[in-house]
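Undergrad: sequence plus predicted model, see below.
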Amino acid sequence: MKEINFNINYTHYEHLEELETQDRELCEQAIAALETSYSPYSAFKVGTAIRLDNEQIVLGSNQENVAYPSGLCAERVALFSIGVSHPNAVVKSMAITAKTERFEITRPITSCGGCLQVMAEVEQKQGSPIEVLFYCLGGEILKVKGIQSLLPFVFVEDRLLGAS
């Protein structure tokens, strides 16, 4: 038997003003994406902004549906949109934020497991990591370089692609 430990590396920022201009812009675009959230059931709005290798920014927001689980998270809305509209683009970075009128959000929200899996597959497809900014409105930001830090046991099965 062997016990193995792993570390999660991230950068912590206290305020939006501490970020480099491109990262700050991405967080501001994620805030703008909140306005397109359709979340009448949870009242929990999530917005994401994704920067592509050509510097274009693609937005996504969570979309709920009364027939659970027919809705979709903001991250997957944006990533699947990129898959359709920009199939050969490389995702460089993304920012995710949330707001609700029901309670105060005091720390950055992070992506669900399903979104992390999709993000990991995008990384695998493009052969490069994605920088992710988790932004708490008016507060701290966590910056992660690559999904491996968030999902160390990502599901990868090359045989499904026909590889042996």
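TA: It's in.

Undergrad: contacts and neighbour counts: CA atoms only from here.
TA: Will do.

Undergrad: looks to me like residue 121 is in a helix.
TA: Yes - counting by DSSP: H, G, I helix; E, B strand; the rest coil, residue 121 is found in a helix.

Undergrad: using the three-state scheme, assign the spatially most central residue of the chain.
TA: The structure's the chain has its C-alpha centroid closest to residue 75; by C-alpha atoms, centre = their mean the separation is 4.8 Å. Following three-state DSSP, the label given to residue 75 is helix.

Undergrad: surely it meets residue 48?
TA: Yes - counting by C-alpha atoms under 8 Å, residue 48 is a contact partner of residue 75 at 6.0 Å.

Undergrad: what's the overlap in contacts for the two?
TA: Here residue 75 and residue 48 have 60, 61, 96 as joint contacts, going by C-alpha atoms under 8 Å, 6 or more residues apart in numbering.

Undergrad: in strands, which of those fall?
TA: Cross-referencing the shared contacts of residue 75 and residue 48 against strands under DSSP state E gives 60, 61, 96.

Undergrad: tell me which of these is nearest to residue 6?
TA: Relative to residue 6, the closest of these is residue 96; by C-alpha to C-alpha it sits at 24.7 Å.

Undergrad: here comes the other one, which I'd like you to weigh against the first:
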Amino acid sequence: MKKLTIETVLEVFDSVSELPQNIQTLMHKAQQAREKAYAPYSRFKVGAALQLENGEIVLGNNQENAAFPSGLCAERTAVFYAGATYPGVTISNIALTVRSLTHIVDTPTPPCGACRQALAEYEVNQKSPMTIYFMGETGKIVKAASVKDLLPLIFDSTFLHE
């Protein structure tokens, strides 16, 4: 029997001020988007900001619905908008931030599984990695150099056809 070893290396920053200037700006835009989230059920607001290779910044936030699971996460809202509005334009960086209306979130909060899968689809299609920065409301920020660092055994179209 063979064993498979998977290793992920993530960078951790102590504060937003340690990030490169363009990523600080991106994170601030994600924070602004977060505050516009519609999250009356979970009371957990998420903001996303995507930096595209053409210089555009696309925002998204979670949009909930009483008919679960009809809502949509911030990451997928942003990436689907980017795909619809700027088809074929590479997503370079993603900034994510969360805030609970019931408690302080000071732990970096990564994308959920469904969002990781959606992001993986775009990363595979664009044939270049997306750097993802994620944080809670306050505290440390984690940097993943690629979606593959968060979802190393991705399921993509190569499994669907020969």
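TA: On my side now, so go ahead. What you are looking at is a predicted structure, and each value in this text was computed from that prediction instead of being measured.

Undergrad: once they're superposed, tell me the TM-score.
TA: Laid over one another, the chains give 0.96 as their TM-score (TM-score structural alignment, normalised by the length of the second structure), with 162 aligned residues with a C-alpha RMSD of 1.1 Å.

Undergrad: got CSV for the shared contacts of residue 75 and residue 48 of the first structure, with neighbour count too?
TA: Converted to CSV, these look like this (neighbours: other C-alpha atoms under 10 Å):
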residue, neighbour count
60, 28
61, 30
96, 31
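
Undergrad: ok, back up a step: tell me who's in contact with the residue nearest to the centre of the first structure.
TA: So residue 75 of the first structure contacts 47, 48, 60, 61, 62, 96, 111, 115 (C-alpha under 8 Å, 6+ apart).

Undergrad: how about 7 Å then?
TA: 48, 60, 115 (C-alpha atoms under 7 Å, 6 or more residues apart in numbering).

Undergrad: now swap in residue 14 of the first structure and tell me
TA: Residue 14 of the first structure sits next to 139, 140, 141 when contact means C-alpha under 7 Å, 6+ apart.

Undergrad: show me the helices in the second structure, by range?
TA: 21-35, 74-85, 113-126 (DSSP state H).

Undergrad: pipe those into CSV and attach distance to residue 101 of the second structure per row.
TA: CSV is the format used below for the helices of the second structure (distance: least, C-alpha to C-alpha, whole Å):
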stretch, distance to residue 101 of the second structure
helix 21-35, 11
helix 74-85, 16
helix 113-126, 22
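
Undergrad: and these: which comes nearest residue 5 of the second structure?
TA: Residue 5 of the second structure lies closest to helix 113-126 among those, at 20.4 Å (C-alpha to C-alpha).

Undergrad: contacting residues around that closest one?
TA: Contacts of helix 113-126 of the second structure (C-alpha under 7 Å, 6+ apart): 75, 76, 90, 129, 130, 147, 151, 154, 156.

Undergrad: my guess is the fourth one contacts residue 149, does it?
TA: Translated: residue 129 of the second structure. No - Residue 129 of the second structure is beyond contact range of residue 149, at 10.0 Å (criterion: C-alpha atoms under 7 Å).

Undergrad: quick revisit: look up how far residue 157 of the first structure lies from the residue nearest to the centre of the first structure.
TA: 22 Å (C-alpha to C-alpha, to the nearest Å).

Undergrad: number of nearby residues for residue 10 of the first structure?
TA: Residue 10 of the first structure is flanked by 17 other residues according to other C-alpha atoms under 10 Å.

Undergrad: from what I can see it touches residue 143, true?
TA: Yes - Residue 10 of the first structure is within contact range of residue 143, at 5.4 Å (criterion: C-alpha under 7 Å).

Undergrad: trace residue 43 of the first structure over to the second structure, please.
TA: Using TM-score structural alignment, the equivalent of residue 43 of the first structure in the second structure is residue 43.

Undergrad: and the closest residue to that match other than its chain neighbours, how far from residue 78 of the second structure?
TA: Take residue 43 of the second structure and drop its neighbours on the chain: the residue closest to it by C-alpha to C-alpha, 6 or more residues apart in numbering is residue 101, 5.3 Å away. For residue 101 of the second structure, the distance to residue 78 of the second structure (C-alpha to C-alpha) stands at 22 Å.
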